[in-house]
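Q: Just a sequence and a predicted model for now, questions to come.
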Amino acid sequence: MSDATVFVVDDDASVRDALSLLISLKGLRASVFASAEAFLAVYQKSWRGCLLTDLKMSGMSGLELQTQLQERGVSLPVVVLTAHGDVNTTRTALKNGAVDFLEKPVDDDVLMDVLLNAIRIDEERYQAVETRVELTQRLERLTPRERAVLDLLADGLQHRDIAERLSISPRTVEVYKARMMEKLQCRSLADVVRIGTQARAGKG
């Protein structure tokens, strides 16, 4: 979590200062913004952590900020903090992807638990993307025939069946399999099946 930052968006300066101080005292980095517009104007895709936004602000509201983030494909987890909560607003915020909805005043420990959970979600999303990118790079090293062998092994076919399917000899299947496993850095058939299954899911 060394790169994680809590991005605080609130039009009340006293609230921004209090939240920034609390977050810093708990060992996290905080970056504050006086409006949703100010946050969007400087947002960068490389930012990691979570967004803590007020609901009702002058200018763009917290819900409108959520919508803007969705339209831009921003996956930064959002926590909504407000003194004006109601069932419909809460439902809308959660439907728009907020990981939590808290009402002011909020207990410091509860807030930090929610923020740490949001940061954990961001880390999991980031790692999942990194894993997909790495898998894609490995798969791109395969020849069409090696990829075909991978797919058929993932389907559970034996070497003899694969040979018949591809009109090659079982020995040639072994050669393609060995090359494919080396390129994918697979140590076992289980690794091959796992990667083949992930690759097929990625196609979908």
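A: Structure received. Numbering: from 1, shown residues only.

Q: CA only for contacts and neighbour counts going forward, please
A: Fine.

Q: ok so Arg16 is a strand residue?
A: No: counting by DSSP: H, G, I helix; E, B strand; the rest coil, Arg16 falls outside a strand, being helix.

Q: Now for it: which residues touch it?
A: Contacts of Arg16 were listed using Cα atoms under 8 Å, 6 or more residues apart in numbering, and they are 8-10, 32-34.

Q: Which of the residues you listed sits closest to Lys183?
A: Taking Cα to Cα as the measure, Lys183 sits nearest to Val8 out of the contacts of Arg16, at 44.2 Å.

Q: check contacts around that closest one.
A: In this structure, Val8 makes contact with 16, 19-20, 30-33, 51-53, judged by Cα under 8 Å, 6+ apart.

Q: quick one: the host helix or strand of it to chain centroid distance?
A: Under DSSP states H and E, the secondary-structure element containing Val8 is strand 4-9. For strand 4-9, the distance between its averaged C-alpha position and the chain's averaged C-alpha position is 16 Å (Cα atoms, centre = their mean, to the nearest Å).

Q: before we move on, what about stretch 57-71?
A: In this view, stretch 57-71 has its centroid 20 Å away from the chain centroid, taken as Cα atoms, centre = their mean.

Q: second one coming, line it up with the first:
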Amino acid sequence: MTDRRQIYLVDDDDAVRRSAGFMLKTSGFVVEPFASGVEFLKSVDGLTPGCILLDVRMPGMDGLEVQRVLGERGITFPVIVLTGHGDVNVAVAAMKAGALDFIEKPFEKAVLLSALEEGFAQIERSDRSKARAAEAVLRLNVLTAREHEVLEGLVRGFPNKTIAYDLGISARTVEIHRANLMTKLNVRSLSEALRIAFAAGLGDTPG
């Protein structure tokens, strides 16, 4: 799928954009070039997920600054930093800030393609995780408010008696709600119910 192979090439060097863009297109990727970090950030919110090839040495706004803004906006596209010789410190800083990899110019095709494959694998893992979360949330939507509260207690590892005390109901009523929620979720064990709850993010926040 083309949307799985989208690359955003952010480099102020026109020759790099042309040569790298041509090489990537002939390798089966869809390439969208940007001549500056500012130009890229103006468009990024509306872009489909893809890998970012980001030059670190650009006038106006360097790659590290672009990376920082992406983080602030919650954009998690895999970033592969393009560096010149002697930019090791900058590359390390980019990796600490979440870059997937860095590649020195002039880069070898095999090295670049290997980094991109890992980037697209990361996107696919993220997509699968989001799909599981969305499915889990939908499944939990069939529960009543009380069943949801009982499940939250189970997520925290509480026994029925503790859940009953917290909710001001009897332990027997908790057992009934527990049985009902497992039926609605179409699961046969508590561990299956908990997996759905965790996927939906129920265990992420304390309380």
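A: Great, that's in hand. Owing to the predicted nature of the structure, the values given are computational and were not obtained by experimental measurement.

Q: Could you tell me the TM-score of the two chains?
A: The TM-score (TM-score structural alignment, normalised by the length of structure 1) is 0.83; 201 aligned residues with a Cα RMSD of 2.6 Å.

Q: Does Arg187 of structure 1 belong to a helix, a strand or coil?
A: The assignment at Arg187 of structure 1 comes out as coil when based on three-state DSSP.

Q: C-terminal to the biggest helix by length in structure 1, what's the next element?
A: Longest helix in structure 1 by number of residues (criterion: DSSP state H): helix 108-139. Sequence-wise, the next helix or strand beyond helix 108-139 of structure 1 is helix 144-154, with elements assigned using DSSP H and E.

Q: Against which helices or strands is that next one packed?
A: Applying 3 or more Cα pairs under 8 Å, 6 or more residues apart in numbering; DSSP states H and E, one finds that helix 144-154 of structure 1 contacts helix 159-166, helix 170-184, helix 189-203.

Q: still on that earlier bit, okay, the contacts of Val8 of structure 1 in TSV with secondary structure and distance to Pro105 of structure 1 next?
A: As requested, the contacts of Val8 of structure 1 are exported to TSV (DSSP: H, G, I helix; E, B strand; the rest coil; distance: Cα to Cα, whole Å):
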residue	secondary structure	distance to Pro105 of structure 1
Arg16	helix	14
Leu19	helix	12
Ser20	helix	15
Ala30	strand	19
Ser31	strand	21
Val32	strand	19
Phe33	strand	20
Leu51	strand	18
Leu52	strand	14
Thr53	strand	14
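
Q: Can you give me the neighbour number for Val74 of structure 1?
A: Val74 of structure 1 has 15 neighbouring residues, counting by other Cα atoms under 10 Å.

Q: Am I right that it falls within a helix?
A: No: counting by three-state DSSP, one finds Val74 of structure 1 to be coil, located in no helix.

Q: pretty sure it contacts Gln44?
A: No: when contacts are counted by Cα atoms under 8 Å, Val74 of structure 1 is not listed as touching Gln44 (9.4 Å).

Q: joint contacts of those two?
A: When contacts are counted by Cα under 8 Å, 6+ apart, Val74 of structure 1 and Gln44 are jointly contacted by no residue.

Q: what about the residue most central in space within structure 1, distance to Arg48 of structure 1?
A: The central residue of structure 1, meaning the one whose C-alpha is nearest the mean C-alpha position (Cα atoms, centre = their mean), is Arg125 at 2.1 Å. Arg125 of structure 1 sits 10 Å away from Arg48 of structure 1 when distances are taken as Cα to Cα, to the nearest Å.

Q: Doesn't Gly85 of structure 1 lie inside a strand?
A: No: the assignment for Gly85 of structure 1 (three-state DSSP) gives coil, which keeps it out of a strand.

Q: Residues touching stretch 191-206 of structure 2, excluding its own?
A: Residues from elsewhere that reach stretch 191-206 of structure 2, judged by Cα under 8 Å, 6+ apart: 132-137, 140, 151-152, 154-156, 182, 185, 187.
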